[in-house]
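Asks: Quick one: sequence and predicted model below, then my questions.
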Amino acid sequence: MNKESISEAIVLEVAATDLHFNQILALQQENLYSAISAAQQQQQGFVFAEHNLALLKKMAGHLPQVIATFNNRVIGYNLAMHVSLRNELSSLIPMFNEFERCRYRGELLGSYNYMVGGQVCVHRDFRGQGLLNRLYQETKSKVGELYQLCVTEISTRNINSLKVHQRMGFEVIGTYRDEKELWNVVAWNLGE
């Protein structure tokens, strides 16, 4: 199959079954910073947060967890997290704390109705085809006008991810360091 026919065969949908969620977790494990070499991280990007089945289901109860499937296999995902879940994953608490200090276009982030880009990942065989953008756009279409912004963090070492997010329209609105990394806080205006 050529890239065009592969792209046409990719289905974007909302994760709804344990199979979907388990395939998300498997793809996440393949791309965890702790599972790949520094060279792979620099070349391909990486993810940090480790979710579990219960948390994914809880997140799905608040916001759509958009997936890309090819031949019924999850090959990409865009996790969305409601701010009410801020304490559900201890590794993300510093991020949420930083969000309280960040400003977007002169206003504190908290003055906006925002959702958190929980994590986005595309299988290595499907990168470079605009799938990350398609996943975000599908999430945007599913949440409608409920949110003004999508906010997330990207490791400053994850240069490829930052570039792709910036091409989509994400803006760096802050930088902070936790015990593991130096992070860029980025925001995407869902109304533009």
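Replies: Sure thing, it's come through.
Asks: From here on, just use CA atoms for contacts and neighbour counts.
Replies: Fine.
Asks: can you give me the helices in the chain?
Replies: Counting by DSSP state H, the chain has helices at residues 3-9, 18-31, 38-44, 53-60, 93-99, 131-143, 159-168.
Asks: Comparison target below:
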Amino acid sequence: MEFTTTKTNKDLEQILELQKQNLAAGLTGEQITSQGFVTVSHSFQDLLKMNDIEAHVIAKDNDRVIAYILAMTARSRFDIPILIPMFELFEQVNYQNKKVADWRYMVVGQVCVAAGYRGKGILDECYTAYRNNFKDRYDFAITEIATRNQRSINAHKRIGFETIHEYVAPDGEEWSIVVWKW
């Protein structure tokens, strides 16, 4: 098992394959409840543009991407329209008496671990690599998680993320904004 950052187009393509397998739209209710899901479907260009700013963290098994944590900075705020409202919230939500937008933060654009690799500590190792890679340039990692994705909520709590804000989106989905101060 190797924990590294994306370096090739093949790495990005494999992230997209893993993402497609885990999009909520293609999963059953039982799979969503027991295994979690990802919400946003990125294009290759989205991932490449983000990766040109900061490389994504991946876990590989025999040169196959089996887990990823996307790296997104405030510079990407207008690149993925579905995420613009999240960045707008960062201008309103406080963290430690300061607006989130006033910090140097790294957005966890999305996390995913392949089905056969879950429950083996791979997400924890990916987050260790993520922190080690970004802690000298950013104050913390931040993301939002759909509250119905309890597997992800629990995993992020275990890692050390804390909820700083909750809200309901116009479509009725409930979200938690979580921060990992490293």
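Replies: Yes, it's here. Predicted model only: the values in this text are computed from it and were never measured.
Asks: hmm, back to that, any chance of a markdown table for the helices of structure 1, columns mean neighbour count and distance to Ile75 of structure 1?
Replies: Below are the helices of structure 1 laid out as a markdown table (neighbours: other CA atoms under 10 Å; distance: least, CA to CA, whole Å):
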| stretch | mean neighbour count | distance to Ile75 of structure 1 |
| --- | --- | --- |
| helix 3-9 | 11 | 12 |
| helix 18-31 | 18 | 7 |
| helix 38-44 | 14 | 15 |
| helix 53-60 | 16 | 17 |
| helix 93-99 | 16 | 26 |
| helix 131-143 | 19 | 10 |
| helix 159-168 | 16 | 17 |
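Asks: Would you format those helices as TSV with distance to Gly76 of structure 1 included?
Replies: Formatted as TSV, the helices of structure 1 follow (distance: least, CA to CA, whole Å):
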stretch	distance to Gly76 of structure 1
helix 3-9	12
helix 18-31	8
helix 38-44	14
helix 53-60	15
helix 93-99	23
helix 131-143	8
helix 159-168	14
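Asks: Quick check: which of these is nearest to Met81 of structure 1?
Replies: Shortest distance between Met81 of structure 1 and those, using CA to CA, is found for helix 53-60: 5.8 Å.
Asks: Next, the angle helix 18-31 makes with that closest one.
Replies: If you take axes from the mean of the first three to the mean of the last three CA atoms, to 10 degrees, helix 53-60 of structure 1 sits at 110 degrees to helix 18-31.
Asks: Find me the equivalent region of helix 53-60 of structure 1 in structure 2.
Replies: With TM-score structural alignment applied, helix 53-60 of structure 1 matches the range 44-51 in structure 2.
Asks: how big's the offset between that stretch and structure 1?
Replies: Overlaying structure 1 shows stretch 44-51 of structure 2 at a mean distance of 0.9 Å from the equivalent residues (mean CA distance after the TM-score superposition for structure 1).
Asks: outside of that stretch, which residues touch it?
Replies: With contacts defined as CA atoms under 8 Å, 6 or more residues apart in numbering, stretch 44-51 of structure 2 is touched by Thr6, Leu12, Glu13, Leu16, Ala71, Met72, Thr73, Ser76, Asp79, Ile80.
Asks: how about those residues, which pair is most distant?
Replies: Pairwise distances across the contacts of stretch 44-51 of structure 2 (CA to CA) peak at 20.7 Å, for the pair Glu13 and Thr73.
Asks: need the contact list for the residue nearest the centre of structure 2.
Replies: Nearest to the mean C-alpha position of structure 2, by CA atoms, centre = their mean, lies Gln110 at 2.4 Å. Applying CA under 8 Å, 6+ apart, one finds that Gln110 of structure 2 lies in contact with Val38, Val40, Tyr68, Ile69, Leu70.
Asks: Could you find the counterpart of it in structure 1?
Replies: For Gln110 of structure 2, the residue aligned by TM-score structural alignment is Gln119.
Asks: Then Ile69 of structure 2?
Replies: Match for Ile69 of structure 2 (TM-score structural alignment): Asn78.
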